[in-house]
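In: no sequence for this one, just the structure:
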């Protein structure tokens, strides 16, 4: 993951991506603030919100890498989720209290049978408690005040939706709060483990909600871990305290992913010194091949990432310059 010279990581014209482990209870914006204070980068931003009640992978862009954040945001995601069948909540997770419960949850086979209906390209309405803006206001702010939220459906893609575990649990509601365990008024609910691979923009809470509606019992998200975002995985995630120590001890660069990790899906092309100079100055220049089209990531002869450029009429047109001539 080494990507920039030792000692220059605090420079405002450098940067990379940190694969941050976000714990339960921390907002994504809080994680960004902590990383900013630890590293002294002025420009820091996460590449896709992870709900406070979820934990796991949260890629964060530092410095000039923030200009490539949208490419990470668009990467496929992997999750492990726990679905509670028989309970519905307004937020589609345990942030809010139950609004309905059924006394008889479905059997495991019924869950298995409906999962194929939620794979492939599916239409999904985001949860009311989401960060989507409605009239310039976050939807969750409207929902928390009891307002009506009308969000448009969107097409998302679910590549994998697999049942990994299932267990019956007694649940009840005490003082509007969900309680796990036997009591005189407890009902038999079903906890289901799910492994999910999906496109960017897919809400696991909405997926669980819709599965519950299809089963006729309602369902809410009981637990969620994001295990991967493109090349960023849980197994090599970094905790914020580790990042803080690395910054103070001057080895932060060893924990950062290079900026071009965000665009590895684009074709790579090596260019000569003259072309590289033109690109570094933001100038359009002639291709050697004269036939390449679409956006490419361009490198010099030493393998240094220079720019993103689009091939047009035998020329390179700079779209984003990483290594400038300054």
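Out: The structure has been received and is ready for your questions. The structure displayed is predicted, hence computed values, not measured ones.

In: Every contact and neighbour count from this point should use C-alpha atoms.
Out: Will do.

In: Pretty sure residue 157 sits against residue 121.
Out: Yes: at 4.4 Å, residue 157 and residue 121 qualify as touching, with contact defined as CA atoms under 8 Å.

In: distance of residue 57 from residue 21?
Out: Separation of residue 57 from residue 21 (CA to CA, to the nearest Å) stands at 5 Å.

In: same question, residue 149
Out: When residue 149 is compared with residue 21 (using CA to CA), they lie 31 Å apart.

In: So for the two, which residue has more residues nearby?
Out: Taking residue 149 and residue 21 together and counting by other CA atoms under 10 Å, residue 21 has the greater number of neighbours (22 against 16).

In: so which strand or helix has that one?
Out: With elements delineated by DSSP states H and E, residue 21 resides in strand 15-22, which encompasses its position.

In: And the next helix or strand past that strand?
Out: helix 28-39.

In: Residues in contact with whichever helix or strand comes after that following helix: which ones?
Out: Beyond helix 28-39 on the C-terminal side, the first helix or strand identified by DSSP H and E is strand 44-46. Contacts made with strand 44-46 from outside it, assessed by CA atoms under 8 Å, 6 or more residues apart in numbering, are listed as 28-29, 32, 35-36, 58-63, 66, 69.

In: Quick check: what element follows strand 44-46 along the chain?
Out: Following strand 44-46 in sequence order, the next helix or strand is strand 55-63 (DSSP H and E).

In: what about residue 157 and residue 121, which has more around it?
Out: Comparing residue 157 with residue 121 by other CA under 10 Å, the one with more neighbours is residue 157, at 19 against 14.

In: So which elements touch the helix or strand hosting that one?
Out: Assigned by DSSP H and E, residue 157 falls within strand 154-174. Counting contacts by 3 or more CA pairs under 8 Å, 6 or more residues apart in numbering; DSSP states H and E, strand 154-174 packs against strand 120-124, strand 177-180, strand 187-198.

In: Name the nearest of the contacts of strand 44-46 relative to residue 193.
Out: residue 58 (21.6 Å; CA to CA).

In: Quick check: the gap between that closest one and residue 221.
Out: The separation that residue 58 has from residue 221, given CA to CA, amounts to 19 Å.

In: Switch the contacts of strand 44-46 over to JSON lines; also include distance to residue 248 and neighbour count.
Out: Putting the contacts of strand 44-46 into JSON lines (distance: CA to CA, whole Å; neighbours: other CA atoms under 10 Å) gives the following:
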{"residue": "28", "distance to residue 248": "23", "neighbour count": "21"}
{"residue": "29", "distance to residue 248": "22", "neighbour count": "14"}
{"residue": "32", "distance to residue 248": "18", "neighbour count": "22"}
{"residue": "35", "distance to residue 248": "12", "neighbour count": "25"}
{"residue": "36", "distance to residue 248": "13", "neighbour count": "19"}
{"residue": "58", "distance to residue 248": "22", "neighbour count": "29"}
{"residue": "59", "distance to residue 248": "21", "neighbour count": "32"}
{"residue": "60", "distance to residue 248": "19", "neighbour count": "25"}
{"residue": "61", "distance to residue 248": "19", "neighbour count": "29"}
{"residue": "62", "distance to residue 248": "16", "neighbour count": "31"}
{"residue": "63", "distance to residue 248": "17", "neighbour count": "23"}
{"residue": "66", "distance to residue 248": "22", "neighbour count": "21"}
{"residue": "69", "distance to residue 248": "25", "neighbour count": "23"}
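
In: second one coming, line it up with the first:
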């Protein structure tokens, strides 16, 4: 007699997993796999990496999902290899070759054009992207052979570091604002050099203050005893580490968690010198309460609050 299938009960898991996404996996597939390995109730990622790309993919679980938007807005750092002299339909190795040109580019030529691509620049989003037009991703139009007009978007390349050149491969490190397409950057550099280009490899090494060196692979997670996996998660406030901290008494913490704005000018609470976003903790046990806006006059306005054992 066959035993009935017993549905696995998911458990509350809270924190941030720094995943080193493998090549060929979509961000969503990697999230689903990690969620299953952690047996977590709730999970979300913080912006996608193309299947072609590898590297840092922060995954949020439980209460950390409330702050995933902060990483969507954060600066990103990549290391990439640009294949000069060859263009493809997708701007990377997944597309079909469009054109091959004789390559006569020198290192001096490259160093001369790279400054054009630092600071504020405009990029036209690629057709092979997840941006939507009339509710449909652009890549679906592209696969149907349809090319649509796209408006250029303003992005910022904070730094563009030359790592080496062994023709036809140019290696770069890029620190950029949200919304930057490294594929387009590679193609534009190739265009400026007069030879065309596509990305041969792309690896994300940083998202905001989070770094790849502290990440773990899916294989490493799978190989660990299930009871130890949740211990790999960084705490929820790892997503808020760039914001100054405010400590509240139990009484003030309770009021904040009820959604009240707090007038702290006359309270014995140490406040940052500047207004803006802050992370808020309960002074008595150090537990994170969430994020808030510190306004002029010492007003603390709740923003995103998390559930704690006290609530």
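Out: That came through, no problem. Everything numeric here is computed off the predicted structure, so don't read it as measured data.

In: Could you get me the TM-score between them?
Out: Comparing the chains after superposition, counting by TM-score structural alignment, normalised by the length of the second structure, produces a TM-score of 0.88; 294 aligned residues with a CA RMSD of 2.0 Å.

In: Give me the common contacts of residue 57 and residue 21 of the first structure.
Out: When contacts are counted by CA under 8 Å, 6+ apart, residue 57 of the first structure and residue 21 have 234, 237 as shared neighbours.

In: and the closest residue to residue 127 of the first structure other than its chain neighbours, what does it touch?
Out: Distance criterion CA to CA, 6 or more residues apart in numbering; nearest residue to residue 127 of the first structure, sequence neighbours excluded, is residue 206 at 5.8 Å. Taking CA under 8 Å, 6+ apart as the criterion, residue 206 of the first structure is in contact with 92, 124, 125, 126, 127.

In: Looking at the residues you listed, which two lie furthest apart in space?
Out: Farthest-apart pair in the contacts of residue 206 of the first structure is 92 and 124; separation 13.5 Å (CA to CA).

In: out of these two, which sits in the more crowded spot?
Out: In terms of neighbours (other CA under 10 Å), residue 92 is the more surrounded of residue 92 of the first structure and residue 124; the figures are 26 against 19.

In: so the more buried one sits right up against residue 204, yeah?
Out: No: the pair residue 92 of the first structure / residue 204 is not scored as a contact, 9.3 Å apart, by CA under 8 Å.

In: Neighbours of the corresponding residue of the first structure for residue 145 of the second structure, how many?
Out: Taking TM-score structural alignment, the alignment pairs residue 145 of the second structure with residue 146 from the first structure. Under the neighbour criterion other CA under 10 Å, residue 146 of the first structure is assigned a count of 9.

In: does residue 146 of the first structure sit in a helix, a strand or a coil?
Out: At residue 146 of the first structure, secondary structure determined by DSSP: H, G, I helix; E, B strand; the rest coil is coil.

In: again, but for the one 4 residues further on
Out: Assigned with three-state DSSP, residue 150 of the first structure falls in the coil class.

In: OK, contacts around it?
Out: Listed by CA under 8 Å, 6+ apart, the contact partners of residue 150 of the first structure are residue 128.

In: From residue 51 of the first structure, how far out is it?
Out: In this structure, residue 150 of the first structure and residue 51 of the first structure are 20 Å apart, going by CA to CA.

In: got it, and residue 126 of the first structure?
Out: 13 Å.

In: These two: who's more crowded?
Out: residue 126 (22 against 17).

In: how close does whichever residue in the second structure pairs up with that one get to residue 220 of the second structure?
Out: Structural alignment places residue 126 of the first structure opposite residue 125 in the second structure (criterion: TM-score structural alignment). Between residue 125 of the second structure and residue 220 of the second structure the computed distance is 35 Å (CA to CA).

In: Also residue 97 of the second structure?
Out: Shown here: residue 97 of the second structure relative to residue 220 of the second structure, a distance of 36 Å by CA to CA.

In: Pick out whichever of these two has more residues nearby.
Out: More neighbours surround residue 97 than the other of residue 97 of the second structure and residue 220, with 15 against 9 (other CA under 10 Å).

In: which one in the first structure is aligned with the more buried one?
Out: Under the pairing rule here (TM-score structural alignment), the equivalent of residue 97 of the second structure within the first structure is residue 98.

In: nearest spatial neighbour of that match, skipping sequence neighbours?
Out: Residue 98 of the first structure sits nearest to residue 89 (CA to CA, 6+ apart), 4.5 Å away.

In: Just confirm the one you found contacts residue 127, I think it does.
Out: No: checked against CA under 8 Å, the pair residue 89 of the first structure and residue 127 is beyond contact range at 10.6 Å.

In: can you pull the contacts of residue 196 of the first structure?
Out: Listed by CA under 8 Å, 6+ apart, the contact set of residue 196 of the first structure reads 78, 79, 80, 81, 158, 159, 160, 161, 162.

In: Give the equivalent position in the second structure for it.
Out: Residue pairing (TM-score structural alignment): residue 196 of the first structure is matched to residue 174 of the second structure.

In: hey, where'd the strands end up in the stretch 201-311 of the second structure?
Out: Listed in chain order, the strands found in the stretch 201-311 of the second structure under DSSP state E, counting those that start in this stretch are 210-211, 245-248, 262-263, 276-282, 288-295, 299-305.

In: which stretch among those strands comes nearest residue 194 of the second structure?
Out: Once CA to CA is applied to the strands of the stretch 201-311 of the second structure, the stretch that comes out nearest is strand 210-211, at 34.6 Å.

In: Which stretch of the first structure lines up against that closest one?
Out: For strand 210-211 of the second structure, the matching stretch in the first structure spans residues 232-233, with TM-score structural alignment as the criterion.
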